[in-house]
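> sequence and predicted model, in that order:
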Amino acid sequence: MFKPQIKVPATYMRGGTSKGVFFNLTDLPKPAQVAGEARDNLLLRVIGSPDPYAKQTDGMGGATSSTSKTVILSKSEQADHDVDYLFGQVAIDKPFVDWSGNCGNLTSAVGAFAISNGLVDKSRVPNNGVAIVRVWQANIKKSILVHVPITNGEVQETGDFELDGVTFAAAEVKLEFIDPADGDGALFPTGNVVDDLKVPGVGTLKATMINAGIPTVFINAADIGYTGTELQDDINNDVAALEKLETIRAYGAVKMGLITDINEAQARQHTPKVAFVAAPLDYTASSGKVIEAANINLLVRAMSMGKLHHAMMGTAAVAIGTAAAIEGTLVNIAAGGGALSEVNFGHPSGTLKVGAEAKNSAGNWLVTKASMSRSARVLMEGVARVPE
């Protein structure tokens, strides 16, 4: 006898250039309220993974790394925080949920969900103005401030803020990533702002490996035969290119101390990211919009879950802003060098501005804050149905 589907309260939200299924922890079935196999199996089935066809037709996923995401929120157990935010990156073709990092884009939707679902004390939400939601990012154990616009006591989602990579305008949501060095590790795990990264079959590449927002390996576009103006099809239809970039990512992960053997990289797809940078050039974005070199500081292209991202991951944008603020990194050099507190970079969908505050203390670089603006809105709310 086949059992009926279960109903799990859920909200489908866009945050930045990503979208995912959001859950209140207490709404999950009891076995899924704790980390483990039951939780992973539930989220995999909600999203529609693993799917050998790589379409996620029988689930809520959108068959890209940007749209195969899940979020679990709960009242914060941390002092001086409102909500605990746990992010699960769901693999598309494998039975695997990666809990190793944050999603910066979906962070912009966390504040709105938390307010609308009663996870933020009413005294912290003005009738009109901006509510500052204090988010504890449970994957990387960091604080994020989400500035949520409020009108007549409700989250304001509509507006005229335009975000490249998102078709329609919405209300602006400002994000502040406090002390964004990922986890407990050093900002530069190797101790250097630039390293020689030996990659068998590829060569020795100059690399900046940074733990900010999300662990990221930055390399120069020219060193791997690119200009930095590439769009998704230029990379994602090239099997050899994807293999090369994944190999670079794996050896970067070892060098950063995230894994001990490159074979472990297969089970850690979400982190680190690998991105390539270049000085500004004119190019046409995926929307057809012409991006002029004079209007940007540098070009960045980033890989996510084995594919070139259609825009830029929010966490990688934090890494870009942080690295740009530190003299001598490949990102800083591509942006023209010197002391940079804010950069506007070109990505496949257009441009994004990100800022960071960095200081050198006794030879160690510290970043106190990174900031950027995104937007978010609820797409659908109700229940997700899941075969038991």
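Yep, that arrived.

> for the rest of this, base every contact and every neighbour count on C-alpha atoms.
OK.

> so K273 touches K307, yeah?
No: at 10.6 Å, K273 does not count as touching K307 under the criterion of CA atoms under 8 Å.

> okay, these two: which has more neighbours?
K273 (26 against 19; other CA atoms under 10 Å).

> now do the contacts for that one.
Residues in contact with K273 (CA atoms under 8 Å, 6 or more residues apart in numbering) are I214, P215, T216, V217, R249, A302, M303, S304, A316.

> in helices only, show me the residues you listed.
The helices, defined by DSSP state H, take in R249, A316 from the contacts of K273.

> pipe the contacts of K273 into TSV and attach neighbour count and distance to V386 per row.
Formatted as TSV, the contacts of K273 follow (neighbours: other CA atoms under 10 Å; distance: CA to CA, whole Å):
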residue	neighbour count	distance to V386
I214	28	31
P215	29	33
T216	29	35
V217	28	37
R249	26	35
A302	25	33
M303	27	31
S304	21	27
A316	29	32
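
> quick check, nearest of the contacts of K273 to D51?
Distance to D51, by CA to CA, is smallest for S304 among the contacts of K273, at 18.1 Å.

> will you turn the contacts of K273 into a markdown table that also has distance to K174?
Converted to a markdown table, the contacts of K273 look like this (distance: CA to CA, whole Å):
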| residue | distance to K174 |
| --- | --- |
| I214 | 19 |
| P215 | 22 |
| T216 | 23 |
| V217 | 26 |
| R249 | 30 |
| A302 | 22 |
| M303 | 24 |
| S304 | 23 |
| A316 | 16 |
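
> between the contacts of K273, which is nearest T322?
A316 (9.6 Å).

> next one: the closest one from I259, what distance?
Separation of A316 from I259 (CA to CA, to the nearest Å): 19 Å.

> tell me the SS of A358?
strand (DSSP: H, G, I helix; E, B strand; the rest coil).

> how about the contacts made by it?
Neighbour list for A358: T322, A325, I326, S341, W365, L366, V367, T368, K369 [criterion: CA under 8 Å, 6+ apart].

> tally of neighbours for the second one?
If you count neighbours by other CA under 10 Å, A325 ends up with 27.

> gap between the closest residue in space to it that isn't next to it in sequence and S143?
Nearest non-adjacent residue to A325, counting by CA to CA, 6 or more residues apart in numbering: L340, 4.8 Å away. Distance of L340 to S143, computed by CA to CA: 23 Å.

> for Q89, same thing?
20 Å.

> please enumerate the helices of the protein.
Ranges of helices within the chain are 37-47, 104-116, 232-236, 239-255, 314-324, 330-334, based on DSSP H.

> just say which of the ones you listed is most tucked in.
Of all those, helix 314-324 has the most neighbours on average by mean count of other CA atoms under 10 Å, namely a mean of 29.

> pasting the second one now:
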Amino acid sequence: MGLRGRWYRGGTSKCWLFDSKDVALHAPTREEIPALLSAAFGAADARQLDGVGGGTSTTSKAAVIWATPDADADLDYLFAQVGIGDPTVELGSNCGNCATAIALFAVQTGIVAAEDGMTKVRMRHITSGAVLSGTVPTPGGHIPKSGLARVPGSNAAGVPVNLSFHGPWGQNTGALLPTGNAVDQLQVNGRTLRATMVDAGAPAVLIPAEEAGVDLSSMADNLSGSLPTLIAARASAGLAMGLRNPEDPPQNAVPKVGVVAPAGDYIAADGTTISADSHDVRVRMLSMLAPHPAIGLTSAVAVALAASVQSSVVADAAGQAPLPGTGAPRMLRVGTPAGVIITEIISDEKGMVSEVALHRAARHIATADIDVAQAAELSA
């Protein structure tokens, strides 16, 4: 069966974007969408050889998009993290890099009409209800096909997109701090680890790197010795945050899990040296079951919000006080394996974070009719 899709690079991820009308031809209900995407990506094979998946967590992503011109947002989208060597498709998380691509997609496909100057696309993530906006340059109402913007983690140029997460906290659990604590003690494989658990951008658990046995003076290694601890920490945090019940199996996508350390000279994934004065905090995150090559944008939002919480493990590592109640933006520079990314944290007059903004880039790669293998063919 044929499934029409559009392939985009958004930031440091690649995402297949699907119009809901095309998806409905093969998956009339939302419950049927995971099986369709799993087959289209060839998810059951670790190489994703018989599908359009890229074989890594950052290139095995999809989103289904519904235009909603009469609603508060211009469109709704369902983000899917597609399994690799596993037919499971997880719908519980969000992806800012894919949202960056969706904003460009919306302008290029006419979901949102291009304005003279800048065109703002408002997007609602269906699973969490989070609202994001992506602003795309459209001088003279011209729809951009290419651009010169670059982001850490990719040398490729793309159309600049300013991505903002609005009211980016409590979307999954109802609170920035689901446990009510800035720091909790997690029981992980017989050890006790300090952790800050936040629901911001995406649910995330952040642990001091030293306690997790991770050395962030280099971000070029595969963390093989630390993966069991971090994966177990995710499972423990999922229970503590109310994201799953004890009888439910742990998820691989949520909560996000990462380690943090104070600023310091470190070796990036490409072998370059990143100086301590270029960033405020060092961070490494997992993406599914492997180290993220950069940092997911929802994870960057979680780190930024955690830095605004007094005495959190991130605030302690970054050496930052809570946001002042002036409404003025504040920058948090995050050192990642791909280099330094900058988050802009905007608070209201009460000091509550109202928006987190990031500068990203996106590019349309291809439009294709995917020949999706039937389930019987996949098992043959």
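Right, received. Where do you want to start? Bear in mind the structure is a predicted one, so any value in this text is a computation, not a measurement.

> TM-score them against each other, please.
Remark: TM-score between the superposed chains equals 0.91 [TM-score structural alignment, normalised by the length of the second structure]; 367 aligned residues with a CA RMSD of 1.9 Å.

> circling back: mark which of the contacts of A358 of the first structure are buried, thanks.
Buried by 16 or more other CA atoms under 10 Å: T322, A325, I326, S341, W365, L366, V367, K369, out of the contacts of A358 of the first structure.

> list the contacts of the last one.
For K369 of the first structure, the contacting residues are E176, F177, I178, D179, P180, A356, E357, A358, taking CA under 8 Å, 6+ apart as the criterion.

> could I get the contacts of A358 of the first structure as TSV with distance to W99 of the first structure?
Listed next are these as TSV, based on distance: CA to CA, whole Å:
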residue	distance to W99 of the first structure
T322	23
A325	28
I326	28
S341	31
W365	27
L366	25
V367	24
T368	25
K369	23
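
> quick one on the thing from earlier: among Q89 and S143 of the first structure, which residue is more densely surrounded?
Taking neighbours as other CA under 10 Å, Q89 of the first structure and S143 compare with Q89 leading, 26 against 19.

> quick one: G238 of the second structure and N252 touch, right?
No: assessed by CA under 8 Å, G238 of the second structure is found out of contact with N252, at 10.4 Å.

> does L323 of the second structure touch Q310 like I think?
No: using CA under 8 Å, L323 of the second structure is not in contact with Q310; the gap is 9.3 Å.

> ok, those two, which is more surrounded?
Using other CA under 10 Å as the criterion, L323 of the second structure and Q310 rank with L323 on top: 23 against 17.

> show me what P144 of the second structure aligns to in the first structure.
Aligned counterpart of P144 of the second structure in the first structure: Q156 (TM-score structural alignment).

> got the contact list for that match?
By CA under 8 Å, 6+ apart, the neighbours of Q156 of the first structure are V148, P149, I150, A171.

> who's in contact with the last one?
Contact partners of A171 of the first structure, counting by CA under 8 Å, 6+ apart, are P149, Q156, E157, T158, G159, D160, F161, S375, A376.

> narrow those residues to those that are buried.
Using 16+ other CA under 10 Å as the burial test, the contacts of A171 of the first structure include P149, Q156, E157, S375, A376 as buried.

> out of these, which are inside strands?
P149, A376 (DSSP state E).

> Serialize the buried ones among the contacts of A171 of the first structure to CSV and add fields for distance to K7 of the first structure.
Shown next, in CSV, are these (distance: CA to CA, whole Å):
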residue, distance to K7 of the first structure
P149, 31
Q156, 28
E157, 27
S375, 29
A376, 25
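
> nearest to G225 of the first structure among the buried ones among the contacts of A171 of the first structure?
Set against G225 of the first structure, the nearest of these by CA to CA is S375 (34.2 Å).

> find the nearest non-adjacent residue to whatever residue of the second structure lines up with the closest one, please.
Aligned counterpart of S375 of the first structure in the second structure: A361 (TM-score structural alignment). Ranked by CA to CA, 6+ apart and with sequence neighbours excluded, the top spatial neighbour of A361 of the second structure is P160, at 4.4 Å.

> what residue of the first structure matches up with the one you found?
In the first structure, P160 of the second structure lands on E172 (TM-score structural alignment).

> repeat that for T59 of the second structure.
Under the alignment (TM-score structural alignment), T59 of the second structure pairs with T67 in the first structure.

> what number of residues lie near that match?
Other residues close to T67 of the first structure by other CA under 10 Å number 20.

> surely it meets G20?
Yes: here T67 of the first structure reaches G20: they are 5.9 Å apart, a contact under CA under 8 Å.

> where do the contact lists of these two overlap?
Taking CA under 8 Å, 6+ apart as the criterion, T67 of the first structure and G20 both touch G61.

> any idea how far T273 of the second structure is from the spatially most central residue of the second structure?
By CA atoms, centre = their mean, the second structure has its centre lying nearest to C95, at 3.3 Å. As judged by CA to CA, C95 of the second structure and T273 of the second structure stand 28 Å apart.

> equivalent analysis for R330 of the second structure, please.
From R330 of the second structure across to T273 of the second structure, the span is 25 Å (CA to CA).

> same thing with K120 of the second structure?
In terms of CA to CA, K120 of the second structure sits 37 Å off from T273 of the second structure.

> okay, the two: which has more neighbours?
K120 (23 against 14).

> residues in contact with G153 of the second structure?
Contacts here follow CA under 8 Å, 6+ apart; on that basis G153 of the second structure touches T12, P293, A294, P337, A338, G339.

> and the fifth one, how many residues sit next to it?
By the other CA under 10 Å criterion, the neighbourhood of A338 of the second structure contains 24 residues.

> next one: the last one
Residue crowding around G339 of the second structure was assessed by other CA under 10 Å; the count is 25.

> so of the contacts of G153 of the second structure, which ones are in strands?
G339.

> tell me which of the contacts of G153 of the second structure persist in the first structure.
Of the contacts of G153 of the second structure, the contacts whose aligned counterparts also meet in the first structure (both residues aligned by TM-score structural alignment, their matches' CA atoms under 8 Å) are T12, P293, A294, A338, G339.

> okay, these in CSV with distance to T229 of the second structure next?
As requested, these are arranged in CSV below (distance: CA to CA, whole Å):
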residue, distance to T229 of the second structure
T12, 26
P293, 19
A294, 20
A338, 23
G339, 25
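
> just flag the most distant two among those.
Within these, T12 and G339 form the most distant pair, 11.9 Å apart (CA to CA).

> joint contacts of the two?
Common contacts of T12 of the second structure and G339, defined by CA under 8 Å, 6+ apart, comprise P152, G153, A294.

> who's in contact with the first one?
When contacts are counted by CA under 8 Å, 6+ apart, P152 of the second structure is found next to T12, A294, A338, G339, V340, I341.

> columns distance to E377 of the second structure on top of the residues you listed, output as CSV?
Putting the contacts of P152 of the second structure into CSV (distance: CA to CA, whole Å) gives the following:
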residue, distance to E377 of the second structure
T12, 32
A294, 36
A338, 39
G339, 42
V340, 44
I341, 43
